[in-house]
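Trainee: Here is my input; please provide its structure:
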Amino acid sequence: MGVKIDIIAAAGAFLIDIGDGRSTLVYSKEASSPDLHTDGGPEAMTELHRHLKKSGRDGLATVCITERNACRHFGEVFWLRHSAAYQAPDRIRIDELRVPASLLMEEDARDGDELVRREALFRLRQGKGVLVFCGVPSVRAWVDRHGVDFDRNQHLFVDMAGTGGRNRIADTPTSLPH
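Mentor: Sure, this is the predicted structure:
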């Protein structure tokens, strides 16, 4: 089984084809020059649809958002579970959305950030389809404040501070880049 990595410059993303039928899209501004972030939505959608059609799929196994700057065209490309307004047939489905806790907890959300936040929160409330990378001690308080039962959904959080696996939130103060 071979792994193939494509760079979707218009979206500022890496598309990783695992080789077993699953693909992961990692949004990162490092994947493209900053000027391509401003108008990449339509090009990204075309490129992703081309890849999915070629592979016989209608969605991605995983979309990983690494930072706020990567959220700009999120609402133009993906099928979002939290709102029918983002569920057109030409949108790309996401099995699992992966986001840093810092993106969810930022107070000064922009349009794309807010869509990612709403989608992640919707999935957290459902108890599936999202993975939050933590290390921020106040993530539990944030989750509780937004009506999510933290104890029941610990499996949706990954401890990035190194204190132990997928089910444990860090007790030490650290932060993720945004």
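Trainee: Going by C-alpha atoms from here, please, whenever you check contacts or count neighbours.
Mentor: Fine.
Trainee: Spell out, range by range, the helices that occur in the protein.
Mentor: 41-55, 74-77, 101-105, 111-126, 139-145 (DSSP state H).
Trainee: Distance-wise, check Ser138 relative to Ala170.
Mentor: Distance, Ser138 to Ala170, using Cα to Cα, to the nearest Å: 10 Å.
Trainee: Among those two, which residue is more densely surrounded?
Mentor: A count of neighbours by other Cα atoms under 10 Å puts Ala170 above the other of Ser138 and Ala170, at 20 against 16.
Trainee: I figured that one was touching Arg140, is that so?
Mentor: No: using Cα atoms under 8 Å as the test, Ala170 is too far from Arg140 to be in contact (10.1 Å).
Trainee: how about the helices of the chain in JSON lines, adding mean neighbour count?
Mentor: Output for the helices of the chain, formatted as JSON lines (neighbours: other Cα atoms under 10 Å):
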{"stretch": "helix 41-55", "mean neighbour count": "16"}
{"stretch": "helix 74-77", "mean neighbour count": "20"}
{"stretch": "helix 101-105", "mean neighbour count": "21"}
{"stretch": "helix 111-126", "mean neighbour count": "20"}
{"stretch": "helix 139-145", "mean neighbour count": "15"}
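Trainee: quick one more, to check against the first:
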Amino acid sequence: MTATLTFHPLGNADCTRIDFANGQKMLVDYADMRNANDPFDKRVDLPDVLKADLRVAKRDNYDVVCFTHLDDDHCCGAGDFFWLDHAAKYQGEGRIKIKELWVPAAAILEDGCQDSARIIRQEARHRLRQGYGIRVFSRPKKLKDWLEKQGLSLEARAHLITDAGTCVPGYSKYGQEQVEFFIHSPFGWRQDDNGIIDRNQDSVVFQATFLENGRETYALFMSDIDCDSIDQMVKTTKRHGNEDRLLWDIFKIPHHCSYTAIGWEKGEDKTQPTEDVEWLCETQGRERHVMVSTSKPMPVKGSAEDKDVQPPHRQAGAYYKSVAREADGSFKVTTETPSIAKPKPIQIEITDRGARLLTISAIAGAASIVSAPARAG
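Mentor: The predicted model follows:
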């Protein structure tokens, strides 16, 4: 069995399912954004497709659910879908259990959050207090202070905390799961220096390294960080001699294809990258890679959408497309589809030749799969 990554069409929102080689399942974010009362809403019915997949696998749980940060487009509807231990009202038949919950430290520390963000925060706090089923990324001083207010010490919960620049314990590319996770963000020092929580910049960014028959394939999950944070990440990685930790064959484009993840000027037709973003995209991306924008379709120049401050930005899309062309790669948008059809998930298989893009036919559905050739060895 080989690993697969499935990116769901949710508009400007995220939910990626990762199926490991040994059958374990992981979700990176969960955002049920579809309006069931709108017949023209093309976003996927996320609870339905995820539960259908779990039924086939004969399971009612995920081994890992990672919320990269608590913006609504990364956690919407979580309180309706998951079995959560901190309150009985989030328990009952049909709810999906989480063996291990991954969150940034900001998700523990944030006060004043509401709706789905508050629900996930409460679950994360409960698990951290109890000392089970949780992985927290980074240990700013504020986390130490919060734990002490709970009558706990940082040392007592250190086994549940992973810092940037290290791998998540319990996962190995040489183990049955055939994958390891290297954490790039959040930086604990950044949260201490800034004094306030910035969900996007304090979000979880990681490289997943898959090993299939001796061949390594790399996936970078960039969450919603901007170019300043990417610059810091690149400089820090280079300073520690870890450039290989920023190699990628699969690139989950940051912040739904916003130009701010490339440079601070949108540009007329193409955003110009900062020096570090250019290095990350143009040097570290390997031949025949796949770039995935979890977003709405790229706007047409001069359209109302083109003038919107919110992503996706066609200038950013133009930059990523140019990067893909130079590497004989692919640039894919999760919600880009002909007007007569609903978008299908983007699925990538990890093979012994690299990342293999699977395209599900919009007409025939899941029964028809056409594969792009894997990147050559």
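Trainee: rewinding a little: make JSON lines out of the helices of structure 1 and add distance to Lys29 of structure 1.
Mentor: Below are those laid out as JSON lines (distance: least, Cα to Cα, whole Å):
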{"stretch": "helix 41-55", "distance to Lys29 of structure 1": "14"}
{"stretch": "helix 74-77", "distance to Lys29 of structure 1": "13"}
{"stretch": "helix 101-105", "distance to Lys29 of structure 1": "15"}
{"stretch": "helix 111-126", "distance to Lys29 of structure 1": "14"}
{"stretch": "helix 139-145", "distance to Lys29 of structure 1": "25"}
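Trainee: Out of those helices, which gets nearest to Met1 of structure 1?
Mentor: Evaluated over the helices of structure 1, closeness to Met1 of structure 1 peaks at helix 41-55, with 14.9 Å, by Cα to Cα.
Trainee: Leaving out sequence neighbours, find the closest residue to Ala88 of structure 1.
Mentor: Nearest residue to Ala88 of structure 1, sequence neighbours excluded (Cα to Cα, 6 or more residues apart in numbering): Trp79, at 6.9 Å.
Trainee: how about the one you found, what's its match in structure 2?
Mentor: The equivalent of Trp79 of structure 1 in structure 2 is Trp83 (alignment by TM-score structural alignment).
Trainee: so how far is Ala31 of structure 2 from its match?
Mentor: 16 Å.
Trainee: do the same with Tyr90 of structure 2
Mentor: Distance from Tyr90 of structure 2 to Ala31 of structure 2, counting by Cα to Cα: 17 Å.
Trainee: Among those two, which residue is more densely surrounded?
Mentor: For Tyr90 of structure 2 versus Ala31, neighbours defined as other Cα under 10 Å are more numerous around Ala31 (24 against 16).
Trainee: How about the contacts made by that one?
Mentor: Ala31 of structure 2 is in contact with 10, 13-15, 46, 72-78, counting by Cα atoms under 8 Å, 6 or more residues apart in numbering.
Trainee: hmm, try it at 6 Å
Mentor: If a contact means Cα atoms under 6 Å, 6 or more residues apart in numbering, then Ala31 of structure 2 has 73-76 as its contacts.
Trainee: would you list these in JSON lines and tack on neighbour count and distance to Ile98 of structure 2?
Mentor: As requested, the contacts of Ala31 of structure 2 are arranged in JSON lines below (neighbours: other Cα atoms under 10 Å; distance: Cα to Cα, whole Å):
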{"residue": "Asp73", "neighbour count": "20", "distance to Ile98 of structure 2": "20"}
{"residue": "His74", "neighbour count": "26", "distance to Ile98 of structure 2": "16"}
{"residue": "Cys75", "neighbour count": "27", "distance to Ile98 of structure 2": "14"}
{"residue": "Cys76", "neighbour count": "22", "distance to Ile98 of structure 2": "16"}
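Trainee: Map Arg190 of structure 2 across to structure 1 for me.
Mentor: Match for Arg190 of structure 2 (TM-score structural alignment): Thr174.
Trainee: I'd assumed Cys134 was in contact with that match.
Mentor: No: assessed by Cα atoms under 6 Å, Thr174 of structure 1 is found out of contact with Cys134, at 8.7 Å.
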